[in-house]
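Asks: no letters, just coordinates:
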């Protein structure tokens, strides 16, 4: 499925781009940008953006996507570049916060939280790239659930690479209490997808009008993207949530600038 989303829908896309390096071991953000542009997302989350060892101008194809409001989370910054993930929005964002999800001395992890002023009402959105280890994700999932509980009267979407290897893993079990609807698409490894590492979670049933992947991404990254057509609930019908505290860090790097897959086992729902 290509082109614009149906009338009255928002199109979201999340994709781990593997540093811009495809299975041919070639760095090429032009082909990343071309595939993204084909689906015309209103909101785009990209993981594993990597400029280390390259000129910063290497990101020009991403800046040319015509999705103007931009927030990045640089989880690794070194003299010759940086590594992390980013969120692009067609509409203005506000209340941008970078939440530090890092656990001990393992790879730093940051969640991007914001509110997006869509034509259909405000959307609370969090973009993530979670840790590789179960105990990391257990703590990170708890922090994400707290972010969802804190927001009242506004639909919430969390999307990205959750690295939750098991369909009934800790992330899903924790988040299903506050974000009951999610995608179930296999995205990794791209050549023969077996695992649902990349997901979109929503706060209300019926928000996921459609969800699909693009097999053409097999030639570009080790993950397939998830593209979602989202139906926001009518104002006043957003799932209420309880307030909760969530640790965060403010950062100078934050700037505003298909087909649903086969069902999971019953115990994972």
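Replies: Perfect, I can see it now. Given the structure is predicted, the values throughout are model-derived calculations rather than measurements. Numbers count the residues shown, from 1 in each chain.

Asks: okay, CA-based contacts and neighbour counts for the rest of this
Replies: Noted.

Asks: burial of the closest residue to residue 74 other than its chain neighbours, as a residue count?
Replies: With sequence-adjacent residues excluded and distances taken as Cα to Cα, 6 or more residues apart in numbering, residue 74 is closest to residue 84, at 4.5 Å. A count of neighbours around residue 84, defined by other Cα atoms under 10 Å, yields 21.

Asks: now swap in residue 191 and tell me
Replies: The tally of other residues near residue 191 (other Cα under 10 Å) stands at 17.

Asks: surely it and residue 214 touch.
Replies: No - judged on Cα atoms under 8 Å, residue 191 makes no contact with residue 214 at a distance of 11.6 Å.

Asks: before we move on, back to that, for the residue nearest to residue 74, what are its contacts?
Replies: Contact analysis of residue 84 by Cα atoms under 8 Å, 6 or more residues apart in numbering lists 47, 48, 49, 50, 72, 73, 74, 75, 76.

Asks: let's see that with 6 Å instead.
Replies: Taking Cα atoms under 6 Å, 6 or more residues apart in numbering as the definition of contact, the neighbours of residue 84 are 48, 49, 73, 74, 75.

Asks: second structure for comparison follows:
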């Protein structure tokens, strides 16, 4: 099973443009079975009003996907607000999870925050954060995969990861957590005590110096395939996509 987490930075290319086909081609090139996405636009002017989660899901041949808005409203406008369940046609920005395997159940969470976000021009505060999990039915059995994007403020991120670890305590195992955790290198393993399925620097994209995108595995039922993890420059975003192949017992 190929797992991929990718902060797409709303599909921004090096030329400063967002192109639907270029985003779809990037996802196809990664060939994920399960894909976690962060910084995903829906119906935003800057990304040409695209539903980016749907574009990525269709490109990989997903049978199911969920988009979870963390911010609703125009990204260029002040006064953006949290919406746990934005209306389908409401402009938004958030995270997504897509799967080629059937999904038995979905669950989502709003992560705790130490501050309230009001608008992009306000410094020192942070945007809302969320997580979404799917219980998947694969040919080798069930697996739970959770996608998230933790705070870029270290105080929030350090609190959010153990909170999410505990929230996932009752989830069926094996369990995989994927996303832009905004915690460097070995920090997520130290906090969760889970194993890293992929180890490679992911940020910044051109000459990555550290890893803030992670794929973590809890339970021996999911084993990373040695030598198959890597960070991929897709030609989009300021992050590299992180790829790991995992074998289910």
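Replies: Thanks, I have the structure now. These numbers come from a predicted model, not from an experiment.

Asks: what strand or helix carries the residue nearest to residue 74 of the first structure?
Replies: With elements delineated by DSSP states H and E, residue 84 of the first structure resides in strand 81-89, which encompasses its position.

Asks: matching residues in the second structure for the following helix or strand past that strand?
Replies: Tracing the chain past strand 81-89 of the first structure, the next element assigned as helix or strand by DSSP H and E is strand 93-100. Using TM-score structural alignment, the residues of the second structure aligned to strand 93-100 of the first structure are 103-110.

Asks: how close does that stretch sit to the first structure?
Replies: After superposition onto the first structure, the mean distance of stretch 103-110 of the second structure to its aligned counterpart is 1.4 Å, using mean Cα distance after the TM-score superposition for the first structure.

Asks: in that stretch, what counts as buried?
Replies: When burial is assessed from 16 or more other Cα atoms under 10 Å, stretch 103-110 of the second structure yields the following buried residues: 103, 108, 110.

Asks: which residues outside that stretch are in contact with it?
Replies: Here stretch 103-110 of the second structure makes contact (Cα under 6 Å, 6+ apart) with 130, 131, 132, 133, 134, 135, 136.

Asks: kindly report the same for stretch 4-23 of the second structure.
Replies: For stretch 4-23 of the second structure, with Cα under 6 Å, 6+ apart as the criterion, the contacting residues are 32, 35-41, 47, 178-179, 236-237, 241-243.

Asks: identify the residue range in the first structure corresponding to that stretch.
Replies: Stretch 4-23 of the second structure corresponds to residues 13-32 in the first structure, going by TM-score structural alignment.

Asks: can you mark which positions in the matching stretch are buried?
Replies: For stretch 13-32 of the first structure, a neighbour-count test (16+ other Cα under 10 Å) marks 13-22, 27-32 as buried.

Asks: which of these sit farthest apart?
Replies: Comparing every pair within those by Cα to Cα identifies 13 and 27 as the most remote, at 21.1 Å.

Asks: in terms of helices and strands, where is the closest residue to residue 210 of the first structure other than its chain neighbours?
Replies: Distances taken as Cα to Cα, 6+ apart put residue 229 closest to residue 210 of the first structure, at 5.1 Å, once the chain neighbours are dropped. In this assignment (DSSP H and E), residue 229 of the first structure forms part of strand 226-230.

Asks: mean deviation of that strand from the second structure?
Replies: Between strand 226-230 of the first structure and the corresponding residues of the second structure, superposition yields a mean separation of 1.0 Å, by mean Cα distance after the TM-score superposition for the first structure.

Asks: returning to what we had before: the residue nearest to residue 210 of the first structure and residue 212 of the first structure: what is the separation?
Replies: Distance from residue 229 of the first structure to residue 212 of the first structure, counting by Cα to Cα, to the nearest Å: 9 Å.

Asks: repeat that for residue 152 of the first structure.
Replies: Counting by Cα to Cα, the gap from residue 152 of the first structure to residue 212 of the first structure is 29 Å.

Asks: look at those two and report which has more neighbours.
Replies: Between residue 152 of the first structure and residue 212, counted using other Cα under 10 Å, residue 212 has the larger neighbour count: 21 against 16.

Asks: residue in the second structure matching that one?
Replies: Residue 212 of the first structure maps onto residue 230 in the second structure when the alignment is built from TM-score structural alignment.

Asks: the longest helix seen in the second structure: how far from the chain's middle?
Replies: Under DSSP state H, the helix in the second structure containing the largest number of residues is helix 154-167. Counting by Cα atoms, centre = their mean, to the nearest Å, helix 154-167 of the second structure is centred 15 Å from the centre of its parent chain.

Asks: what's the angle between the helix or strand that it is followed by and helix 154-167?
Replies: The C-terminal neighbour of helix 154-167 of the second structure among helices and strands, as given by DSSP H and E, is strand 175-180. Here strand 175-180 of the second structure runs at an angle of 160 degrees relative to helix 154-167 (axes from the mean of the first three to the mean of the last three Cα atoms, to 10 degrees).

Asks: over which residues of the first structure does strand 175-180 of the second structure lie when aligned?
Replies: Mapping strand 175-180 of the second structure onto the first structure (TM-score structural alignment) gives residues 156-161.

Asks: distance from that stretch to the middle of the chain?
Replies: In terms of Cα atoms, centre = their mean, the centre of stretch 156-161 of the first structure is set 5 Å apart from its chain centre.
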